[in-house]
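Student: Quick one: sequence plus predicted model below, questions after.
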Amino acid sequence: MVASRLIILGISLFWVGVSWAGPEMDAVMVEGVRTIDRRVASWLKAEKKKVPEISDDAVFLRRAFLVTVGRIPTAEEARAFLDDTDPEKRRGLISHLVHAPGYSWSMTNWAFDLLRVTDRKPGFNGSFEPYRAWVARAMVENRPWDQFTREVIAAKGNPWSLEGAPVGYYLRDRGMPLDNLANTTRIFLGSRMECAQCHDDPFGTTERRDFYELAAFTHGLHEADRSPMRPLWDELEEGDRRDSWEYRVARELWDRIYGMSVVGGGEGRIRLPEDYQYRDGDPGEWIGGRTPFGKTVRMSERSQANDGRAQLAEWVTERTGEQFASVIANRMWARVMGRPLYDPVDEYQDAEDTRFPELVRDLSRLMVALDYDLQRFQWVLLNTRAFEFAPNPEVGRFGNGEDLMGRPLARLAAEQIWDSLVTLAKGDPDQVEVPTSDGRFRVNGRLVGGGTLSYENVYAEVMELGSEAAFRKYFADLVKATQSEGSGGGEESSMVAMGPRGGSGGRGGLVRACFLPSPAPRDHLLYVFGQSDREIVEGGSREPNVGQVLTLMNGFVQKQLVENGDAQVFTCLEGVEDARERVRRIYLAVLGRPPTDEELSWMMDEVRISGSEAWRNIVAVLVMSSEFVFIQ
């Protein structure tokens, strides 16, 4: 049990730290750091603001870890950094972190939240695993953001293939094409156009016709023609055969082959809705695609095209002026500095309309100069003096003018809390292989063709079947194969795309948040601490609630840390007899810093009173402290 006197003391606990070395920087990156530092210094001078102090090593280390790799440092990593006397160790740490595996997994969490990547959707019985694995792979490969954007918007092809997997972006919103378009403009262009689905935007300049002209570029997406399979499916559905093996095979084809098809490149024209109420068009009238800002792209309302989404992707990434670059630059600034330069982060503002026009413009230019490389861009931000400024509790208060004077105090995101607790439980959580999609075709958990047949191949073959007779023959051969060949685990083994092979516990164990179900179940720590439900863009919350306190006191922390003698936070004490050094190591593991003299005195009192139980009590109280769940 946690020693209540330690909680009553209300210990004021603080900060944190690890290792380094990384690839070379280039001239554009170095100049980017200098430019940002000059802009911030000029702003401070013009506003007659005192230059903020620089954070100490412990604060810098914990901040750098949480921002870049999404977790706290281990005790060993903290000790290595804090004991190092190299004056360039901060630069070395940043280079190490942005090229560590944890950077990719932290960015995967970011991308999942932004794109609303989910494992399930009501009414959809296909699989989002190929899409989910594709997004994660893009983060691991550090795919340039403009390329990533084009691949998402113009996605086409086999949903189980490496090239076609991003069609999952449209499967995510199947049946809601207008909502999908609204999310596209919000995510990639910072344009909130959802209101214009129903009426002219009373708070902006977007008219309803503008929205439908843009929707024309993506209009016409549909499933592949199911007519070759339909007669057989109806026979199995209507007859008393739902428990048959044939039905199970057919169900797999119906849901995970036809049900995951995305056909159509975007017709480039659309009919105005029947309730259209403005004078610039008639209900049901055909209108052609037209972009509402940037360099105009038009498509004809008189003929149906098949490349509307490709044209839309090109317009978004290359013909919207500085808007596309500015929005992603502002998102990265918010990720690193804790607050965007213009807010909300998904409502684009022209540089001249922001409080920091020169800086906003410089960041957009830097993003373009770095070819939309988010890793290198964040390296630049992480190496600025602004990132090193001491935390400032005044940042973010409306109208106080403190925005460039230090990172705001903020509670950790749910994923950061989970990944940090996993670090305390098992050490560095990134010693896993890069996840790949299993993709082998299964029926009721049984591998087909001895595991050699893949969903990708089955999809390609089924899409080539042009008649009922051809489908029936293919189906009969497939049924025979599934009855006679191979075996597999249960249903849950059908896809293991995001479970790190060789990792502990797979999708349900002590692994990074990005490997767990998306979103997490309602009883999971991630849900309790506000992980997005993946219904809206960046829907996560950092608001406190009673459940969070109870979870830290009685849930994961108690089971996996306090009562688990094999947890890394305790194994780092092995061979250490001196009680003071044990306290120091626990502090390094949990908070990334050594205890103050006063804190050490409190903890030594606890050791004298509670004996061997003291170590568990100390771990519990530190993890439940505000310092642990906040980033400075």
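Tutor: Cool, the structure landed. Keep in mind that what you see is a predicted model, and the values were worked out from it rather than measured.

Student: C-alpha from now on. contacts and neighbour counts both.
Tutor: Noted.

Student: can you pull the buried residues of stretch 602-619?
Tutor: By neighbour count on 16 or more other CA atoms under 10 Å, the buried set for stretch 602-619 is 602-604, 606-607, 614-619.

Student: actually stretch 519-534, sorry about that
Tutor: By neighbour count with 16+ other CA under 10 Å, stretch 519-534 contains the buried residues 519-520, 525-534.

Student: In helices, which of those appear?
Tutor: 525-528 (DSSP state H).

Student: Reformat the residues you listed as a markdown table; add distance to Val623.
Tutor: Output for these, formatted as a markdown table (distance: CA to CA, whole Å):
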| residue | distance to Val623 |
| --- | --- |
| Leu525 | 14 |
| Leu526 | 16 |
| Tyr527 | 18 |
| Val528 | 16 |
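
Student: take a look at this one as well, against the first:
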Amino acid sequence: MKKHRIFTFQRRQTEACLHAMKTFALLLLVATVTHGAALPEAAKIDSLLAADWQKHNLQPNAAAPDEVIVRRLYLDIAGRIPTVEESREFIQSGDPQKRAKLIDKLLGSDGYTSHMFNFWADVLRLTDNTKGRITAEAYEEWLKKELKANTPYDQFVKKLLTTEGGAWDSGSIGFYQRDENKLDHLAYTVQVFLGTSIVCAQCHNHPFDKWSQKDYYGMAAFTYGMDTRGSGITDIKLPRRPPQNKNLPEFITSMKAKDRRQYMKDHPEEMAKIRAEAAEKGKATSEEMNQVRKALGDVMKPLRYTAVSWQEGKLPKLPADYAYTDAKPGDTIQPNAMFGHEATPKEGQTTVQAFADWMTDPENPRFTTVIANRMWKHVFGTGVIEPLDEITDSTVPSNPALMDYLAQLMIEKKYSLKSFLRVLYNTDTYQRMASTQEVALGEINHFTGPSLRRMSAEQVWDSMITLTKGNVDGEVDEENQRLHQYLNDLNMFITTMKEKGPEGIVAAAKAGMEERKENDRKLDEMRAKMAEQKDGVANPADAKALANAANKLRRESSNNLLENLIGEERAEDLIRGYSPNKEANKEAKKRPKMSREVMATLTKEERKALSRNEGDRTMVSRASELPSPARPGHFLRTFGQSDREVIDNASEDASVPQALTLLNGPVIKSLTSPVSLLSQQLKDAGSADEKVALLYEALLSRRPTNNERAVLSQVIQERGDIAVEDVTHALITGSQFLFIQ
């Protein structure tokens, strides 16, 4: 019996020793990489993952070679493939810290700004196809500047939640202008920043979570006072009717109130006559005020959806069909946080400022976790928590220790997204080969490496731009001069209106009163004629002519008032209006400049194609500089760019139209145009073998393998010069190009 116990004890000791050695070997394997332990925070993440692998008897993926890493880093950080020169420089470098240095370089580049703009535009549903087009463009520009400045994420969110004023003050007002429905906007806000889907509770108690409809309205109360219909001159109030005593005789209005009442009492017949005359004068004045307000309404149209203002104390009411016993339909609901501590305004704070503090507080149980998880998914392809925006009290991360540390790291980095991403990109795990096995629904991703992912639509587009034009990161616009000129004009208009005040505005409107009355009379006649034509058989040309004439008269009336308010010269730009696509169209029509030496190398057919400007108008700018989102049918939409109607709505699914676009679409014409960078590089490459090798470097950031060379040599022998075109199409449409390895 004693020998048996000793044997059992020895066996357990041996097993424990083997277990410890296995764990040590695994940790040693994790720590052994080509670039060394660049950051202690990255090593900590690797150790947490290694513990999870050991627990589940898993091995990490193999370390990725430089050829894979350089392409992955450019795509993941700058949103595009590297140029041939950039990949060669990295691969040929013997610097042991070259990976860490490249990460820092790319995080500081304009390419990072462009790529992260595309990411956040999808999350925040940025679209310029809204009523407030000017505000939408100002919002997009504001986002780019915040990303480039690396504004801490908590401060970034506070700016969005507490924004106020006009688009000329800050483009961040586009956050509230995005949705006219305040209740819908609250649901999007909570989903994006707190990772919690509460939209069901807008109409009824949540069927799968604890949130009630009353809870929803309590959260909506925090932002309900944000007025998105203001014009920036909310403090100017035009009188709706003349003052009661304005048209009375001066000898009566100059009396003291007591004496005036006594006089009116002692002279009833005289007062009746005076009141009748005053009423007639007042009627005329009221008509004038109606004309003033009507004219001013036309002038103020450019200011619609360009400003937001906070109204403290404005609260939502429960709907008429509210069906629960905890409140009654029509009850006014006070602000109430759904979880965590109370969001009580401090002295001098508004309700929405208190809400912003509560939202971004490190003690908030979800704010930090959500952004840390969102960034992890951005880097590794899958979140530690999935789905990342449907967190409930029962949600358990796939690796709780890792999720806790990521949240802690985000706080330690003071919500600097660049600093946080720098740690993730420097982990050994990220720099391993991609996991090609898709994690099945319901199963856990143990992150033995980043997930194999297809490029986003924007990454495909920007990579095509790189092949066609080279590195254009420096051309990412920081400021739209035409936009700011127009915003300055609007601000000047508002400032002038405030300076003039109600009396000055009324005086300016009255100056052209008779002309506007005559125009209104003509407009009424035109409307009557159009109504007659609509009821009968109308000539479409006549109806169109009438409509154009009516619009011209309406514009003339508002333009005259605008000139009376701010002067003819200053009114010119506002009358002309804002045309956001003028500069883009002008740029798109430019033909590429080519040297005489390059022109001399072109064939007759190539020169004809160039003279027709075939293919060179398409690849103008990076995706972040194009309309947001692109129009339906555009390359970006074909490859799954989000329509910006739903949060994080982009698609990476393959389709037949994508294959056809890559085979013979206008983008391929741009790529194969004799003026494209790739075409010029191929001309200089020499033999067909060298051209094909260059294609591999340009598209895949590596040279062909020996097996690939053997196959390609046979293709070149059979197809001759056409083989280069064949290989180009094969690589462009292949998974090695379209996927982030």
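Tutor: On my side now, so go ahead. All values derive from a computational prediction rather than experimental measurement.

Student: circling back to that earlier point, mind putting the buried residues of stretch 519-534 of structure 1 in TSV, distance to Thr317 of structure 1 included?
Tutor: Shown next, in TSV, are the buried residues of stretch 519-534 of structure 1 (distance: CA to CA, whole Å):
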residue	distance to Thr317 of structure 1
Pro519	29
Ala520	33
Leu525	37
Leu526	34
Tyr527	34
Val528	37
Phe529	35
Gly530	32
Gln531	29
Ser532	27
Asp533	28
Arg534	25
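
Student: where along the stretch 201-350 of structure 1 do the strands fall?
Tutor: 269-271, 286-288 (DSSP state E, counting those that start in this stretch).

Student: who's in contact with the last one?
Tutor: What it means is strand 286-288 of structure 1. Residues from elsewhere that reach strand 286-288 of structure 1, judged by CA atoms under 8 Å, 6 or more residues apart in numbering: 213, 216, 268-272, 298-302.

Student: Same check on stretch 431-442 of structure 1?
Tutor: 129-130, 133, 137, 160, 447-448, 451-456, 458, 488, 494-503.

Student: Show me which of those are buried.
Tutor: Using 16+ other CA under 10 Å, the buried ones in the contacts of stretch 431-442 of structure 1 are 129-130, 133, 137, 160, 447-448, 451, 454-456, 458, 488, 494-500, 503.

Student: Let's see which of these end up in helices.
Tutor: 129-130, 133, 137, 455-456, 458.

Student: Next, give me the two most distant ones among these.
Tutor: By the measure CA to CA, Arg137 and Val458 form the most distant pair in those, at 22.9 Å.

Student: Can you check which helix is longest in structure 1?
Tutor: Longest among the helix segments of structure 1 by residue count, using DSSP H, is helix 27-46.

Student: Report the distance from that helix to the chain centre.
Tutor: 29 Å (CA atoms, centre = their mean, to the nearest Å).

Student: Onto which residues of structure 2 does the helix or strand that that helix is followed by map?
Tutor: Per DSSP states H and E, the first helix or strand lying C-terminal to helix 27-46 of structure 1 is helix 57-68. Counting by TM-score structural alignment, helix 57-68 of structure 1 pairs with residues 66-77 of structure 2.

Student: How about residues contacting the matching stretch?
Tutor: 80-82, 87, 90-91, 103, 106-107, 111-112, 115, 379, 431, 459, 700-702, 740-741.

Student: let's see 6 Å
Tutor: By CA atoms under 6 Å, 6 or more residues apart in numbering, the list of residues contacting stretch 66-77 of structure 2 from outside reads 80-82, 91, 112, 701-702.

Student: Check stretch 493-506 of structure 2 too.
Tutor: Outside stretch 493-506 of structure 2, the residues that reach it (CA under 6 Å, 6+ apart) are Leu238.
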